[in-house]
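Student: A predicted structure for the sequence below; I have some questions about it.
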Amino acid sequence: MSVDRYSPLHPKIVHQLKSTIEEPIQHNEPRFITVSKNFYNACLKMNETEKTGRHTLIEKLKNLCGWPLLEGDSWKVQKFDWEQASYSLVNEGLITDSFFAFNIVTDFKDSTKNVLEIDQPMLRFDRKAFVKGFSDKSVKDYFHNMVDTAVKYGANKDRAESELRSVLDFEINLATITLSDEQRRNQAALENLMTVKNLTTTYPFVHWKKYFNTILKSAFVIGDEEIIKVSVPTFFAKLRPLLKKTPKKVLANYLVWQVLEGQIQGSFSKGECLDITSQYLSLNAGAIYARKYFTPESKKNAEELAVSIKQQFSKMLKKLSGTKVERKNIADNGGVKMSYLAYQDWVKRHGPEPTLPGLKYSQSQLFWIQAAMTQCAKYTPEYLKNFSDSPQEFIDEFAFPSEFRATGVFANMPEFATDFSCKVGTNMNPAQKCSVNTGADI
């Protein structure tokens, strides 16, 4: 857990945004406000649907694939076919994937084209926890949630604990044959293209042409020569024997659990609905907040600053060539650099600002100090231990301790060294710097 300088502000901003977005829709308000309010209200209404639709859902599941856990001995194993059950559930909109993922994605080698992709499934939570099995606390909590949900839908608790443990074991086995995030970093290695005909020969446990055409619902017809991107071929090679050795009752219960968990995830509190609205309609949410809570002077200053940063960004793009800092590192390096250059442009237009009384720092130096303050944070010992044990995971998520986000970025900035007169070769002015402009050492 970490706490930074923005933590105290967050609840206030959330409350202000919530009170604004919950106001009644006005006939003359801008469309971006109306869209945001409708989105938020639609999210809240999903709770009502979940409460009133349980009986309807159970009846639908019985007709589509059945639910062994609830039906008991009356469930007919000989009638179950996981492939047909998957078709039915996907076409009813009850699940998006079954035992693997299916997407339409941009061709990695040609961004002007889209391709059909099959991939390993999206796991419910951290793969490492799944691989540890029932000894992991999060897996235990997940299992208890499975049982509680099944009971809520009418299952006997003892029977739920028994049969859902088998489902959990299957899900653990499924996670075990997937690749970790670290193993998936090589995008080129995941770019395995083959025709539907070759796909059927290589992985014959699925009627692939029927699968694609059934899922796509005649949006377009897939033929034998259609190119399919197969991400993680090792997963599909191992999936066949896993499905073959798993009892049909377990597969059926697993598919139904996917449906039920989707229903749970479709129920949100007001706070969660606000978060979802802010995430998917982030520009709208920002505009709504600024419209109500920014003063005219604040809006003017923000607009002027935005123009300056946009100009600096345009200059940077013209110089950009073959950069290796991942996009999140560019956000820090490039963001600070653009802000600094934008501020210097502002000084040229308006003249230098007076120094603050009682401080020995110039305004340029105060810029760096303020930029560093935005990264101030406190961390629990557990957070720092996790960072020490698995630093690569934090780097990938850009969640590593903020101290390094400040010192690492500033040390790459010649402007910082100039403003603070740092000698070449010191920690904050290394002889070799990584530049976001050129992607090479300067």
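Tutor: Received it, and whenever you're ready, just let me know what you need.
Student: For the rest of this, base every contact and every neighbour count on C-alpha atoms.
Tutor: Fine.
Student: Can you pull out the residues in contact with the helix or strand harbouring residue 408?
Tutor: Using DSSP states H and E, residue 408 sits in helix 402-410. Outside helix 402-410, the residues that touch it by CA atoms under 8 Å, 6 or more residues apart in numbering are 332-333, 371-372, 375-377, 416, 428.
Student: same thing with stretch 163-176?
Tutor: Under CA under 8 Å, 6+ apart, the answer for stretch 163-176 is 69, 123, 127, 130-131, 133, 143, 146-147, 239, 242, 246, 250-251, 253-254.
Student: Filter the residues you listed down to the ones in helices?
Tutor: Judged by DSSP state H, helices contain the following of these: 69, 127, 130-131, 143, 146-147, 239, 242, 250-251, 253-254.
Student: Using neighbour counts, trim these to the buried set.
Tutor: Buried by 16 or more other CA atoms under 10 Å: 69, 127, 130-131, 143, 146-147, 239, 250-251, 253-254, out of the ones in helices among the contacts of stretch 163-176.
Student: Any idea how far the helix holding residue 408 is from the middle of the chain?
Tutor: Chain-centre distance of helix 402-410: 24 Å, with CA atoms, centre = their mean, to the nearest Å.
Student: Show me which positions of it end up buried.
Tutor: Buried residues in helix 402-410 (16+ other CA under 10 Å): 402, 405-406, 409-410.
Student: on that earlier part again, would you list the buried entries among the contacts of helix 402-410?
Tutor: When the contacts of helix 402-410 are checked for burial by 16+ other CA under 10 Å, the buried set is 332-333, 371-372, 375-376, 416, 428.
Student: Summarise which helices and strands the helix or strand where residue 20 lies is packed against.
Tutor: Per DSSP H and E: residue 20 is located in helix 9-21. Secondary-structure packing of helix 9-21 (3 or more CA pairs under 8 Å, 6 or more residues apart in numbering; DSSP states H and E): helix 31-52, helix 282-293.
Student: one more structure, for comparison:
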Amino acid sequence: MSIPCIEINKTKVENTCDLCLTPYCIKAANYLVESIDETVDPCENFYQFACGKWIKNAIISSESNEQSSLSQLAKHLGHTLADLLSSSSSNKIKESKAITNARRLYSSCIDEDTIEMEGIDVIMSMINKELGGWPVLQGSAWNESTFDFDRLMLKLSQYNNYIFYTVNTGVDETNSSIRSIHIRPSNLAIHNFIHYSKGIKAIQAYQYFFENFTLALTNDSSAIDDDLIDLLEFEMELFKYFMSQDQSDFRETVRTTLGNLSHTINVTFDSSNYIRRLYLFANVSVIDADIVIVSAPKLLHGISSIIGRQSPRTMQNYMIWRFMMNRAWHMPKRFRNIIQQFTHVFDGTSTEESRTITCANYVNIVMSLSVSKLYIEEYFHKDARKETTEMINNIRNIFITMVNRSTWMDSKSKTIAIEKTRAITAKLGYPDYLESDDMTKLDKDYAEYNFNLSYMLNVLSAIQLHSKASLQMLRYPIDHKEWTDISPTRVNAIHRLLRNEILFPAAILQAPLFDKDAPKYLNYGGIGFLMGHEIAHGFGDEGKEYDLNGNKVSWWTKATVNAFDKRKKCIIEQYDDYTLTQVNRSVNGEQTLDENIADDAALRQAFFAYQQWAKTHKNVDKKLPGLTKYSTEQLFFLNFGHIWCTKMTDESVHSDLVLDKHSPAQFRIRGPTSNFVEFDRVFGCKAGQGNSRVKKCNVW
């Protein structure tokens, strides 16, 4: 039933005929009113204008490193998943084995009494029986003659712990229709931490972490100090070697076969035999003709040389330590407290998040499709897929127009770019089979998952199952309908260059980014921006190296590349000039380039797509109560700003500036808006004001 609107004295009361008064519009009006700081001129500082009040009132809880619209969405998702996984959760789904085991894993995770009672027996038994023990705990009783590097590396790899060399099944970059074996240097445990604060603070925290962790395992501390010194010296040698290498060494790739691998990489272990045995663990037989893609072969050799100079004791200590580091969050409370103290240095958190959310998020990683089945049945409206499909098609068409109108791209490159844009596959929400009541495929996907009351046994089992499944992909044909790399219950979106596809999970198609009942200016300013962002990734500094089939092919002409390089230089310099006053540190324009190009293009795509929609749907979008002074175009920008409202700990800001490829949130707003003449028009800004650059930097 429609409710008639009543127009009362316009000077005193809002005209309800022009207002959207649905429950969602009331909600949206509230969050925007509580976010905007109207004492700030949007032309001077749009981030502060859009987010000032929100930032002032935002409180970062002790278990978080930030407060933002997206982190709130993720936290809400965690509570939702915990409710769905609890035994008391009511749902319409006939319980399948896959769902039952997801619930069992969750139950074992939240059962802290059993975790404390079980203690460390399970994991220590495994280390002693399967991995050769841990010298730092055994002191002089450990026999170094038992050390077998190849065997230990293989065993740890089966638990998805690739300490020095990472092996995985991946898509072949030169032919994206087939899979191949990939090998590359693994990340160091301390690598990112040392970057954080020029080493001193990081090394001290790392040292205390190791000491406190091992002391919690033994009453005999006599061997700890010497072993710790050797371990740190070894890892620092690896770190210094990594830092001394040219970036081109990291980017180098060599295509070979398994039969020729030993002639391709110069390492001190039998690399071909290691890979054969690793895949055999997953019941996959590999042959000499199998393609192997080697990344950074020079570094693989350098790592091997450093390893060869270490004592068996140092190697055993280090490799087991790396294994234990990755298990610490799953251990009893005293060990979780120790790793919490360590991570506090880098993210500012001081307590664990709620156990129910921790466990729900963990199950969402291990059995994501089971969790997604529960989620979409209860919380995702099917109409959302229809509407977001229409949105993404509109935004795609706008990008094609932008390519056509570009003045720097030659006609040959434009033609291929448009073909690639049209060929992009958009996956929205979830894989189709999750809609069905037939659980056959879901149960088949998780057929080997059988969990019990022991949480640590469940964790170790899940790791091995994941490792096997990843390796087994080598013999599976590529199915372009499958969802990989991201689950429907993730608050994120991705562009997969090797498939020329973009994915938007059900969990991100939620307010304030999207709602099926929201005015279009909110949806285009929210999820529309992310849609444009992911499309643009196919045409940035990295995306330009992949064609419409996902093959690594340089399809831009030399003239187009040269013109692009001039434009990207402008963007690099723009972001290099941004300083985050919270920590008095500048943004790295080179590091964040691809994301900045995508952000800049995304805002244009989303805005022009909304404009185009509005032209054919005149007076359909109504304004929000309490915000009638703003036009629908201004409300588009306000919701865009709101989704990036963020407050972070100093530690987390430091870490992100060093490690994240995205610019800090305030510059994800300021950068694109300051380059956009339509933003200036909508808010009446003049070029040269604080939020409007005279020299606009644009690629698209």
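Tutor: Everything's here; your move. Values in this document were obtained by computation on a predicted structure and should not be read as measured data.
Student: TM-score for these two?
Tutor: The TM-score (TM-score structural alignment, normalised by the length of structure 1) is 0.75; 419 aligned residues with a CA RMSD of 4.4 Å.
Student: could I get the buried ones among the ones in helices among the contacts of stretch 163-176 of structure 1 as TSV with distance to residue 115 of structure 1?
Tutor: Putting those into TSV (distance: CA to CA, whole Å) gives the following:
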residue	distance to residue 115 of structure 1
69	38
127	27
130	30
131	31
143	36
146	35
147	39
239	22
250	32
251	29
253	32
254	29
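Student: Out of those, the closest to residue 97 of structure 1 would be?
Tutor: Lowest distance from residue 97 of structure 1 to these (CA to CA) belongs to residue 254, with 12.0 Å.
Student: List the contacts of that closest one.
Tutor: residue 167.
Student: Map it onto structure 2.
Tutor: Aligned counterpart of residue 254 of structure 1 in structure 2: residue 318 (TM-score structural alignment).
Student: and the gap between the residue mapped onto residue 147 of structure 1 from structure 2 and residue 335 of structure 2?
Tutor: The criterion is TM-score structural alignment: under it, residue 147 of structure 1 has residue 211 as its aligned partner in structure 2. Distance of residue 211 of structure 2 to residue 335 of structure 2, computed by CA to CA, to the nearest Å: 12 Å.
Student: Same check on residue 566 of structure 2?
Tutor: 52 Å.
Student: So between those two, which is more surrounded?
Tutor: A count of neighbours by other CA atoms under 10 Å puts residue 335 above the other of residue 566 of structure 2 and residue 335, at 21 against 12.
Student: Residue 328 is in contact with that one, correct?
Tutor: Yes: using CA atoms under 8 Å, residue 335 of structure 2 is in contact with residue 328, at 6.1 Å.
Student: who touches residue 271 of structure 1 in this structure?
Tutor: With contacts defined as CA under 8 Å, 6+ apart, residue 271 of structure 1 has no neighbours.
Student: Helix, strand, or coil at it?
Tutor: helix (DSSP: H, G, I helix; E, B strand; the rest coil).
Student: Structure 2: which residue goes with that one?
Tutor: Using TM-score structural alignment, residue 271 of structure 1 pairs with residue 357 in structure 2.
Student: again, but for residue 70 of structure 1
Tutor: Aligned partner of residue 70 of structure 1 by TM-score structural alignment: residue 137.
Student: In terms of helices and strands, where is the nearest residue to its match once chain neighbours are set aside?
Tutor: Using CA to CA, 6 or more residues apart in numbering and skipping residues adjacent in sequence, the residue nearest residue 137 of structure 2 is residue 218, 6.3 Å away. Under the criterion DSSP H and E, no helix or strand holds residue 218 of structure 2.
Student: what's the neighbour count on residue 218 of structure 2?
Tutor: The local packing of residue 218 of structure 2 (other CA under 10 Å) involves 12 other residues.
Student: Flag every buried residue along stretch 190-206 of structure 1.
Tutor: Residues 190-191, 193-200, 205 are the ones in stretch 190-206 of structure 1 that count as buried (16+ other CA under 10 Å).
Student: and those as a markdown table, adding secondary structure and distance to residue 57 of structure 1?
Tutor: What follows is the buried residues of stretch 190-206 of structure 1, written out as a markdown table (DSSP: H, G, I helix; E, B strand; the rest coil; distance: CA to CA, whole Å):
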| residue | secondary structure | distance to residue 57 of structure 1 |
| --- | --- | --- |
| 190 | helix | 37 |
| 191 | coil | 38 |
| 193 | strand | 38 |
| 194 | strand | 38 |
| 195 | strand | 37 |
| 196 | helix | 34 |
| 197 | helix | 37 |
| 198 | helix | 38 |
| 199 | helix | 34 |
| 200 | helix | 34 |
| 205 | coil | 29 |
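Student: tell me which of these is nearest to residue 230 of structure 1?
Tutor: The shortest approach to residue 230 of structure 1 among those belongs to residue 193, at 6.1 Å (CA to CA).
Student: Perfect, that will be all.
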